[in-house]
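1. Please work out how this folds:
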Amino acid sequence: MLVSEFAQRFTKQVVAVATVIGGHSEPRDDFQGGIESIIRLNRDYPLETLEGIEEFSHLVVTWHFHQASPDDVSLHARSPRNNPLWPRTGTFVHRNHRRPNQLAISYPRILRREGHDLHVTDLDAIHGTPIIDLAPYFTDMGPRGEVREPAWPSEMLRKYWHSGTE
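-> Predicted coordinates:
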């Protein structure tokens, strides 16, 4: 089976479970912090599917870059944010909309729950973003052992979680 055939078959089975309401109005590279938004669970799901979620501080949210075009996909090595000071890295080393499935994972903080609405902060998706899946963050499911990474991600993301008013 070709990759494209698999992707077509897979995407027919994936449905958004929620939508982002409020928060950021447009994509941006930095200043993602301190913004509150709502993850509104589709009304097709009974309220009990969220029972107990408020006991957790953070979520694992899988979402789709819904404003990106398939033409944005970039299957080659390039410098992050096109900064020549950072090394060329491959498509699967970047965490942006240029990957084949244009999916992202975020870890917003839960502020409160009101019915089908999860009020969160520090979600770097924009208003209208389809949420593919959500789950509570379990510390014991996080990375095991020492985490290693080069210096450029920290340099690149230095202002990512700033509010923009600092």
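
2. Please count neighbours and contacts with C-alpha atoms only from this point.
-> OK.

3. so is Val60 in a helix, a strand, or just coil?
-> strand (DSSP: H, G, I helix; E, B strand; the rest coil).

4. My understanding was that it contacts Ile105; is that so?
-> Yes. Taking C-alpha atoms under 8 Å as the definition, Val60 is a contact partner of Ile105 at 6.7 Å.

5. More neighbours: those two, which one.
-> When Val60 and Ile105 are compared for neighbours, Ile105 comes out ahead with 19 against 16, by other C-alpha atoms under 10 Å.

6. which residues are in contact with the one helix or strand that one maps to?
-> Assessed by DSSP states H and E, Ile105 sits inside strand 103-106. Strand 103-106 is touched from outside by Leu59, Val60, Val61, Thr62, Trp63, His64, Phe65, Arg95, Asn96, His97, Leu123, Asp124, with contacts defined as C-alpha atoms under 8 Å, 6 or more residues apart in numbering.

7. isn't there a helix covering the last one?
-> The reference is to Asp124. No. Going by three-state DSSP, the assignment for Asp124 is coil, not a helix.

8. for it, what are its contacts?
-> His24, Gln32, Ser106.

9. out of the contacts of strand 103-106, which one sits closest to Leu134?
-> Using C-alpha to C-alpha, Val61 is the member of those that lies nearest Leu134, at 4.5 Å.

10. surely the closest one meets Leu118?
-> No. Counting by C-alpha under 8 Å, Val61 sits too far from Leu118 to count as a contact (11.6 Å).

11. So if I had to pick from those two, which one is more boxed in?
-> Between Val61 and Leu118, counted using other C-alpha under 10 Å, Leu118 has the larger neighbour count: 24 against 20.

12. Which helix or strand contains the residue nearest to the more buried one when sequence neighbours are not counted?
-> Using C-alpha to C-alpha, 6 or more residues apart in numbering and skipping residues adjacent in sequence, the residue nearest Leu118 is Ile39, 5.0 Å away. Using DSSP H and E, Ile39 sits within strand 36-41.

13. And the contacts of that strand?
-> Here strand 36-41 makes contact (C-alpha under 8 Å, 6+ apart) with 17-24, 116-123, 131.

14. one more time with 6 Å, if that's ok
-> 17-23, 116-121 (C-alpha atoms under 6 Å, 6 or more residues apart in numbering).

15. One more sequence to fold, the one below, so I can look at both together:
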Amino acid sequence: MIPYIFAAPSIIYISAVQICPIGTFYGDAVYKYDAPRQGRLFAGHPGRIVLNPGMNFETALRDLDGFERLWVIFQFHENAGWRPTTRPPVPPKGKDRVGTFASRSPYRPNPIGLSCVRLLKVEGLTLYVDEADLLNGTPVLDIKPYIPMADAFPDAKAGWVEDQERDLWNIETTPDFDERIQWLRENSPFDILSFVEIQLTRGPFDDTRRRLEIDETAKTGVLAYRTFRVDFSYDELSRKIVLTSLRSGYTPEELYSPEDKYGDKKIHNEFIEKFR
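-> Now for the predicted structure:
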């Protein structure tokens, strides 16, 4: 019989063997679109792994602080079900979808992920990391050191990835956008600029993205981040995107309503008052 994995809130059962998470990852990425597709491509996505107490993990962490990178094995706790094929963010030429086992898709038969993060420091049972592509609250199943001598194969063939169309864009900002994003960074937990870089740097006009509206005639677009909206212009010839402004996604009527589903109307009203 082939073992089948199914998830419970705190334990994963594999036939008669049980796997218990050893800890939890905490970071700013709450929604799937907050996390970079590959953490290494976007530095500035820090977080921390807090290991469970009472398991003698303090001893297990001994000698780890000499490593620069770690393999983190984790559970895709927000996913349900799997798909035999997936559409890559940057598809290869002549293909729209590839097989799941030939991809890094999170929608897998067993909800297990693997990420190589940069270790910043270890304090007690807490590991501070960067370049993480995990969501806040992700159960961590295991940690292993990254060993370049054994883990790096820079000359290895990469299959269809070598045939990807490299749709890379440069991101620039205007003074107005800079002022608004700086105010929001200082007065809220939202990391909008990082989100924009994730969404627009590689293949920005992927038609599977639901948070993007494009006006091909005016060469402008609007990217939605939760209840905020980022306005931008773009030039296809130079592969350049200019972030022109940041604004609230609420209408005046919605802000006037006492309902506050996301608990963020206060910051929106202050933002609008600041930049009216």
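
16. picking up where we left off before, mean per-residue distance, the strand holding Ile105 of the first structure to the second structure?
-> Using mean C-alpha distance after the TM-score superposition for the first structure, strand 103-106 of the first structure ends up 1.1 Å from its aligned counterpart in the second structure, as a mean over the superposed pairs.

17. in the second structure, what residues pair with that strand?
-> Strand 103-106 of the first structure corresponds to residues 112-115 in the second structure, going by TM-score structural alignment.

18. quick one, helices of the first structure?
-> 3-11, 152-156 (DSSP state H).

19. got JSON lines for the ones you listed, with mean neighbour count and distance to Glu48 of the first structure too?
-> Output for the helices of the first structure, formatted as JSON lines (neighbours: other C-alpha atoms under 10 Å; distance: least, C-alpha to C-alpha, whole Å):
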{"stretch": "helix 3-11", "mean neighbour count": "10", "distance to Glu48 of the first structure": "27"}
{"stretch": "helix 152-156", "mean neighbour count": "12", "distance to Glu48 of the first structure": "39"}
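
20. right, so of these, which gets closest to Pro80 of the first structure?
-> That would be helix 152-156 among those, by C-alpha to C-alpha, at 8.0 Å.

21. Mean distance between the closest one and the second structure after superposition?
-> Looks like 5.8 Å for helix 152-156 of the first structure (mean C-alpha distance after the TM-score superposition for the first structure).

22. Find out how far that helix is from the centre of the chain, if you would.
-> 18 Å (C-alpha atoms, centre = their mean, to the nearest Å).

23. what's that helix packed up against?
-> Packing contacts for helix 152-156 of the first structure, counted by 3 or more C-alpha pairs under 6 Å, 6 or more residues apart in numbering; DSSP states H and E, involve no helix or strand.

24. if I pick Ala18 of the first structure, what's in contact with it?
-> So Ala18 of the first structure contacts Arg40, Leu41, Asn42, Ile131 (C-alpha under 6 Å, 6+ apart).

25. Just give me the match in the second structure for the last one.
-> Aligned counterpart of Ile131 of the first structure in the second structure: Val140 (TM-score structural alignment).

26. again with the second one
-> Mapped onto the second structure by TM-score structural alignment, Leu41 of the first structure lines up with Leu51.

27. Can you tell me the closest non-neighbouring residue to its match?
-> That would be Gly23: by C-alpha to C-alpha, 6+ apart, it lies 3.9 Å from Leu51 of the second structure.

28. Which position in the first structure pairs with the one you found?
-> Aligning on TM-score structural alignment places Gly23 of the second structure opposite Ala18 in the first structure.

29. gap between its match and Pro143 of the first structure?
-> 26 Å (C-alpha to C-alpha, to the nearest Å).

30. Relative to Ile53 of the first structure, how far out is Tyr45 of the first structure?
-> For Tyr45 of the first structure, the distance to Ile53 of the first structure - C-alpha to C-alpha - is 14 Å.

31. the strands in the first structure, which residues?
-> Here the first structure has its strands, by DSSP state E, at 18-21, 36-41, 59-64, 103-106, 109-114, 117-121, 130-136.

32. Could you export these as CSV, including distance to Ser154 of the first structure?
-> Listed next are those as CSV, based on distance: least, C-alpha to C-alpha, whole Å:
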stretch, distance to Ser154 of the first structure
strand 18-21, 27
strand 36-41, 24
strand 59-64, 21
strand 103-106, 17
strand 109-114, 21
strand 117-121, 21
strand 130-136, 25
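
33. Ok, which of these comes nearest Arg28 of the first structure?
-> Set against Arg28 of the first structure and scored by C-alpha to C-alpha, these come closest in strand 103-106, at 14.0 Å.

34. Report the distance from the closest one to the chain centre.
-> So, by C-alpha atoms, centre = their mean, the centroid of strand 103-106 of the first structure is 3 Å from its chain's centroid.

35. One more: stretch 30-38 of the second structure?
-> Centroid displacement of stretch 30-38 of the second structure relative to its chain, using C-alpha atoms, centre = their mean, is 2 Å.

36. ok, now stretch 49-56 of the first structure?
-> 20 Å.

37. I'd like to know how far the nearest residue to Pro84 of the second structure once chain neighbours are set aside sits from Thr24 of the second structure.
-> Closest residue to Pro84 of the second structure in three dimensions, ignoring its sequence neighbours and counting by C-alpha to C-alpha, 6+ apart: Thr100, at 5.3 Å. Separation of Thr100 of the second structure from Thr24 of the second structure (C-alpha to C-alpha): 26 Å.

38. about what we covered before: return the angle between stretch directions for the strand holding Ile39 of the first structure and strand 117-121.
-> Interaxial angle of strand 36-41 of the first structure relative to strand 117-121 (axes from the mean of the first three to the mean of the last three C-alpha atoms, to 10 degrees): 150 degrees.
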